[in-house]
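Peer 1: Build me a model:
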Amino acid sequence: MESLGAPGAGLAIALENLFPPLPSEIILPLAGFTASQGGMSLVAALVWTTLGSVVGALALYWVGALLGRDRVVAIAEKLPLVKASDVHRTEAWFLRHGTKAVFFGRFIPVFRSLISIPAGVERMRLPVFLGLTAAGSALWNAIFVLAGYGLGSRWHEVSDIVGVYSKVVLAVAAAALVALVVIRLVKSGSGRRRAGKR
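Peer 2: The predicted structure follows:
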């Protein structure tokens, strides 16, 4: 960030969208800290990080759009414990809640990247997608950039606090996934037993 300034922060956030293991919870407070030290202006940090979020999300939107519904269904049918009906249910859910999901999804680790793909698959209107992404990202980014700016050299305390939040969210998501797999396995086993009795 010291060498590239605010555009470097924006680039880092764009890459974070494409590669979720890069943590925005570290990049954003560090951008705020750099701004507090005069390495960039605070406004530039906010604008460039939001632009980076939108660019990264747009790239994933086009991945979804290029894959399309048929390819996603075909991929789902090849995955263990996943059915085409899962894709159709997800699609129906997204059609009902897509705008809220795109906006509020920006506040959830990993999900904030992935939500752009179904938006692309469903060809959500691009101005709507961009507007919701920019609004949600600007709010999320501002919280962390301003926290880093205010904390100064203690900027890393933000990532410590958010690390707990991220772990809780990911633990809940993992538990839900395990529950889904167990339910599928139980249903599959009971279905086979019923078929064997016939």
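Peer 1: From now on I want contacts and neighbour counts done on CA atoms only, so please keep to that.
Peer 2: Noted.
Peer 1: Would you mind measuring from the residue nearest the centre of the chain to Ala44?
Peer 2: Closest residue to the average C-alpha location of the chain: Arg112 at 1.6 Å, with Cα atoms, centre = their mean. According to Cα to Cα, to the nearest Å, Arg112 and Ala44 sit 22 Å apart.
Peer 1: list the contacts for Ser53?
Peer 2: When contacts are counted by Cα atoms under 8 Å, 6 or more residues apart in numbering, Ser53 is found next to Gly10, Ile13, Ala14, Asn17, Thr133, Ala134, Ser137.
Peer 1: same question, Pro109
Peer 2: Per Cα under 8 Å, 6+ apart, neighbours of Pro109: Pro20, Ser166, Val169, Leu170.
Peer 1: Skipping its backbone neighbours, what lies nearest Thr50 in space?
Peer 2: Take Thr50 and drop its neighbours on the chain: the residue closest to it by Cα to Cα, 6 or more residues apart in numbering is Ala138, 5.3 Å away.
Peer 1: I have a second one here; can you model it like the first so I can compare?
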Amino acid sequence: MDPLGNLIDWIAVYGIFGLVAFGLAERFLPALPSYGVLVAIGIAADGAVWSLHTAVIGTTIGSVTGALGLYLLIRAVGRKRSVKLLYWAGRWVGLSHPRIDWILSSLRAREGALTILSQLIPTVRLISPIAAGLLGMNTLRFVCGVAVGIALWNGLFIAGGYLAVLAIPGINSSALALKILVLLVVAEVLTALVWRLQRRYSMRLNPGVSKR
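Peer 2: Reported below is the predicted structural model:
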């Protein structure tokens, strides 16, 4: 069985519009395994369905559009409601209040670089547009940073799927996505450990800072 392969068949019916629609949907549906679908899209990027660069461009356009929509929504809603939405979204993707506060302070300190990097962290990438809107980040800077980060994220997994099918013709995209999921979980756990160690070290240097 290959459920991701079946999903790709559905996306392929709509061509580049299907790629854009997927990119848009993955910003609003945290349960959607975007990395897995991207891998499957890469496996299908043989020129018959879509080319490799078309796959990256189409999914990036959709995802950037979704991220910009969230950013503008937060700017329109206002700070008080936005904070509640941010914490709610954080719980949905497994981020605690302290980690969200850390993300906000990090984005405030170095907007450009961290906007790009935030799109390369599985859970953080989903709430970073909300955080950017809450902080009132410059719109052009936000769009440029997010576009670069999303292009890197999408390109990495699409290229991975493309290279995998070249190495192993007929590979099951769902099985490959499951293996990648394990690697992502390990990477995220290691990132969380590094964050906790960094936070603990900062508190030792600044004992006046209270723990949240």
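Peer 1: quick one on the thing from earlier: mark which of the contacts of Pro109 of the first structure are buried, thanks.
Peer 2: Pro20, Ser166, Val169, Leu170 (16 or more other Cα atoms under 10 Å).
Peer 1: what about the last one, helix or strand, and which?
Peer 2: In this structure, Leu170 of the first structure is located in helix 156-197 according to DSSP states H and E.
Peer 1: Can you tell me the closest non-neighbouring residue to whatever residue of the second structure lines up with Asn17 of the first structure?
Peer 2: Here Asn17 of the first structure is matched to Arg27 in the second structure, going by TM-score structural alignment. Spatial nearest neighbour of Arg27 of the second structure, chain neighbours left out: Gly66 (5.7 Å); criterion: Cα to Cα, 6+ apart.
Peer 1: roughly how far apart are the one you found and Ala132 of the second structure?
Peer 2: 14 Å.
Peer 1: Of these two, give the one with the bigger neighbour count.
Peer 2: Ala132 (25 against 20; other Cα atoms under 10 Å).
Peer 1: What does that one correspond to in the first structure?
Peer 2: Checking TM-score structural alignment: Ala132 of the second structure goes with Ala119.
Peer 1: related to what we said a few turns ago, overlap between the contacts of Ser53 of the first structure and the second structure?
Peer 2: Among the contacts of Ser53 of the first structure, the ones still in contact in the second structure (both residues aligned by TM-score structural alignment, their matches' Cα atoms under 8 Å) are Gly10, Ile13, Ala14, Asn17, Ser137.
Peer 1: Relative to Ile26 of the first structure, which of those is nearest.
Peer 2: Nearest to Ile26 of the first structure among those: Ile13, at 10.2 Å, using Cα to Cα.
Peer 1: burial measure for the nearest residue to Val37 of the second structure once chain neighbours are set aside, as a count.
Peer 2: Spatial nearest neighbour of Val37 of the second structure, excluding adjacent residues (Cα to Cα, 6+ apart): Leu4 at 6.3 Å. With neighbours defined by other Cα under 10 Å, the count for Leu4 of the second structure comes to 21.
Peer 1: Surely Leu4 of the second structure touches Leu38?
Peer 2: No - assessed by Cα atoms under 8 Å, Leu4 of the second structure is found out of contact with Leu38, at 9.6 Å.
Peer 1: quick one on the thing from earlier: distance to Gly98 of the first structure added to the buried ones among the contacts of Pro109 of the first structure, as JSON lines?
Peer 2: JSON lines is the format used below for these (distance: Cα to Cα, whole Å):
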{"residue": "Pro20", "distance to Gly98 of the first structure": "21"}
{"residue": "Ser166", "distance to Gly98 of the first structure": "22"}
{"residue": "Val169", "distance to Gly98 of the first structure": "20"}
{"residue": "Leu170", "distance to Gly98 of the first structure": "21"}
